[in-house]
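Chemist: need the 3D shape of this:
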Amino acid sequence: MRRATGLATAAVAALAWGEWLNWRWSRVLVGDRAGTSTAVVVLGYRNPRPTANLINRWRVRAGLRSVTDTDADVDAGETRVIFSGGENGAGGTEAQLMADYARSVLAFDGTVVLEDRSTTTWENITNVIPLIEDVDRIKIVSQPAHALKARAYLRRQRPDLAAKLVRAEDYRVGEWLLVKPLLALYGLWTLRVLESDERTVSS
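Modeler: Purely as a prediction, here's the structure:
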């Protein structure tokens, strides 16, 4: 009985830890900047098949809800969604697969821009910079740890644009709950490249 109780307690603690860490990452290197135009940058995940995989489908949905959740002072018509990702090994690109899913399955009819050359997170940021320079607000969408890494890379490459970063809707309480501890462990490993000031929760 005690062993079962201990295992249950450990499981609940692991879930709570994963939830908290993902929540925290979603609030690092972002502000509450106002404006009349927004770019929502959705980062692709390796996808060696002719249709969007589970992770890319989720990222597209998170990207589109980041459009509809735009603050009231921003006209959704002035929001562009940028899908970023290069060749997927199946004769297409991650960007195109995500755009196709957004259009054909989710019936998104807003402004879509493709960045289809990137193969790394650093390249994602480098290649979307020309597409986001003229907007007031920037949202980067991925799993929270990956999105944080991308925001840190934007801060390194273009701190003036990083000042425009605001929160995306890529974190929700209870979403991916059972795998959040694994996402947290993987996130800690991938974020080891960040400096201490790139890990600070925005005020």
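Chemist: from here on, contacts and neighbour counts on C-alpha atoms
Modeler: Noted.
Chemist: how close does residue 159 sit to residue 150?
Modeler: Distance of residue 159 to residue 150, given as C-alpha to C-alpha, to the nearest Å: 13 Å.
Chemist: ditto for residue 18
Modeler: Residue 18 is 20 Å from residue 150, by C-alpha to C-alpha.
Chemist: more neighbours: residue 159 and residue 150, which one.
Modeler: More crowded of residue 159 and residue 150, by other C-alpha atoms under 10 Å: residue 150, with 21 against 13.
Chemist: now do the contacts for the more buried one.
Modeler: 121-122, 125, 140 (C-alpha atoms under 8 Å, 6 or more residues apart in numbering).
Chemist: the host helix or strand of it: how far from the chain's middle?
Modeler: Using DSSP states H and E, residue 150 falls within helix 144-157. For helix 144-157, the gap between its own C-alpha mean and the chain's C-alpha mean amounts to 9 Å (C-alpha atoms, centre = their mean, to the nearest Å).
Chemist: ranges for the helices of this protein?
Modeler: Ranges of helices within the chain are 2-25, 54-68, 94-100, 121-132, 144-157, 159-162, 180-190, based on DSSP state H.
Chemist: in CSV: those, plus distance to residue 113.
Modeler: As requested, the helices of the chain are exported to CSV (distance: least, C-alpha to C-alpha, whole Å):
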stretch, distance to residue 113
helix 2-25, 26
helix 54-68, 13
helix 94-100, 9
helix 121-132, 8
helix 144-157, 18
helix 159-162, 18
helix 180-190, 28
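Chemist: nearest to residue 47, out of those?
Modeler: Among the helices of the chain, helix 94-100 comes nearest to residue 47, with 6.5 Å by C-alpha to C-alpha.
Chemist: which helices and strands sit right next to that closest one?
Modeler: With contacts taken as 3 or more C-alpha pairs under 8 Å, 6 or more residues apart in numbering; DSSP states H and E, helix 94-100 sits against helix 54-68, strand 79-84, strand 111-115.
Chemist: would you do the same for the sequence below? I want to compare the two.
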Amino acid sequence: MVRRAVVLVVGVVLAVVVSADLAHARASGRRLGCRSERPPASEAVVVLGYRNRGSRANHVNRYRLRAGLRSFHPDAGERMLVLCGGGVAGPVSEAEVLSEYAHRRGFTGTILLDTQSRTTWENIQNAVPLIERAESVKIVSNSLHAEKGRAYLWRLRPDLAERLRRGADHRFGEIVLLKPVAALVGLRDLARLPPQ
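Modeler: Sure thing, here's the model as predicted:
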């Protein structure tokens, strides 16, 4: 009896983890504008910040920044890292926390900050003037949140959304414990978006 219960629990946990991973995988490839693999002359990677209570990047922000850095095309010309987020949960803006972590990770390209936004809509709205000259744009967060950001860009500036390429925010088996919750929140948020 105990053995069956353990097998059932393990099966349910595996099903939840695999379902969440698949939801993120599908989201990472939706609402894109450009599917070219050609190296862009200039590329902007927009990293959406997450509530950060202190002045050092928390686990979620560290993951998002690493995903942002690996999203750059290896042969891109100019690289612009656009970091978004105001001081929602702490004294230092999420953008500044992400910037400090980007420097610690050795990023040497251009860093542009949006230190005022408090919502995903504001992240994208405030990022627009920072990404206008980029030939390629990637929005990075957890995959479902990044898709929400892309949906907002399609609403705000379809001309810029045409430049959207897939970021590297999804890898199978990565952030396994966060993906189920992020999938539930992300799917709920995407379902609430008004039709385009």
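Chemist: returning to that earlier point: considering the contacts of residue 150 of structure 1, which possesses the most neighbours?
Modeler: residue 140 (27 neighbours).
Chemist: list the contacts of it.
Modeler: With C-alpha under 8 Å, 6+ apart, residue 140 of structure 1 has these contacts: 40-43, 147, 150-151, 165, 167-168.
Chemist: just the buried residues from those, in PyMOL please.
Modeler: The PyMOL command for the buried members of these (criterion: 16 or more other C-alpha atoms under 10 Å) is given here:
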select buried, resi 40+41+42+43+147+150+151+165+167+168
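Chemist: what's the closest of the contacts of residue 140 of structure 1 to residue 66 of structure 1?
Modeler: Nearest to residue 66 of structure 1 among these, with distances taken as C-alpha to C-alpha, is residue 168, at 5.4 Å.
Chemist: might one say that that closest one is in contact with residue 137?
Modeler: No: with contact defined as C-alpha atoms under 8 Å, residue 168 of structure 1 does not count as touching residue 137 (10.6 Å).
Chemist: mind checking which of the helices of structure 1 is nearest residue 88 of structure 1?
Modeler: helix 94-100 (5.7 Å).
Chemist: rewinding a little: now the helix holding residue 150 of structure 1 on structure 2. Mean distance?
Modeler: Its matched residues in structure 2 lie on average 0.5 Å from helix 144-157 of structure 1 after superposition (mean C-alpha distance after the TM-score superposition for structure 1).
Chemist: picking up where we left off before, could I get the helices and strands packed on helix 94-100 of structure 1 as CSV with distance to residue 96 of structure 1 and mean neighbour count?
Modeler: As requested, these are exported to CSV (distance: least, C-alpha to C-alpha, whole Å; neighbours: other C-alpha atoms under 10 Å):
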stretch, distance to residue 96 of structure 1, mean neighbour count
helix 54-68, 11, 20
strand 79-84, 8, 25
strand 111-115, 7, 18
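Chemist: reformat those as a markdown table; add distance to residue 30 of structure 1.
Modeler: Formatted as a markdown table, those follow (distance: least, C-alpha to C-alpha, whole Å):
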| stretch | distance to residue 30 of structure 1 |
| --- | --- |
| helix 54-68 | 14 |
| strand 79-84 | 18 |
| strand 111-115 | 23 |
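Chemist: residue in structure 1 matching residue 27 of structure 2?
Modeler: Counting by TM-score structural alignment, residue 27 of structure 2 corresponds to residue 25 in structure 1.
Chemist: re the thing from before, deepest of the helices of structure 1, which one?
Modeler: helix 94-100 (a mean of 25; mean count of other C-alpha atoms under 10 Å).
Chemist: list the contacts of that helix.
Modeler: Residues contacting helix 94-100 of structure 1 (C-alpha under 8 Å, 6+ apart): 44-47, 50-52, 56-57, 60, 83-88, 112, 114-116.
Chemist: distance between it and the chain's centre?
Modeler: 15 Å.
Chemist: mean shift of it relative to structure 2?
Modeler: Mean deviation for helix 94-100 of structure 1: 0.7 Å (mean C-alpha distance after the TM-score superposition for structure 1).
Chemist: in structure 2, what stretch matches that helix?
Modeler: Going by TM-score structural alignment: helix 94-100 of structure 1 matches residues 94-100.
Chemist: just stretch 173-190 of structure 1 next, same as before
Modeler: Residue span in structure 2 matched to stretch 173-190 of structure 1, by TM-score structural alignment: 172-189.
Chemist: how far off centre is the matching stretch?
Modeler: Counting by C-alpha atoms, centre = their mean, stretch 172-189 of structure 2 is centred 12 Å from the centre of its parent chain.
Chemist: report the contact partners of the residue nearest the centre of structure 2.
Modeler: Nearest residue to the geometric centre of structure 2 (C-alpha atoms, centre = their mean): residue 141, 1.5 Å. Residue 141 of structure 2 is in contact with 47-49, 64, 67-68, 169, counting by C-alpha under 8 Å, 6+ apart.
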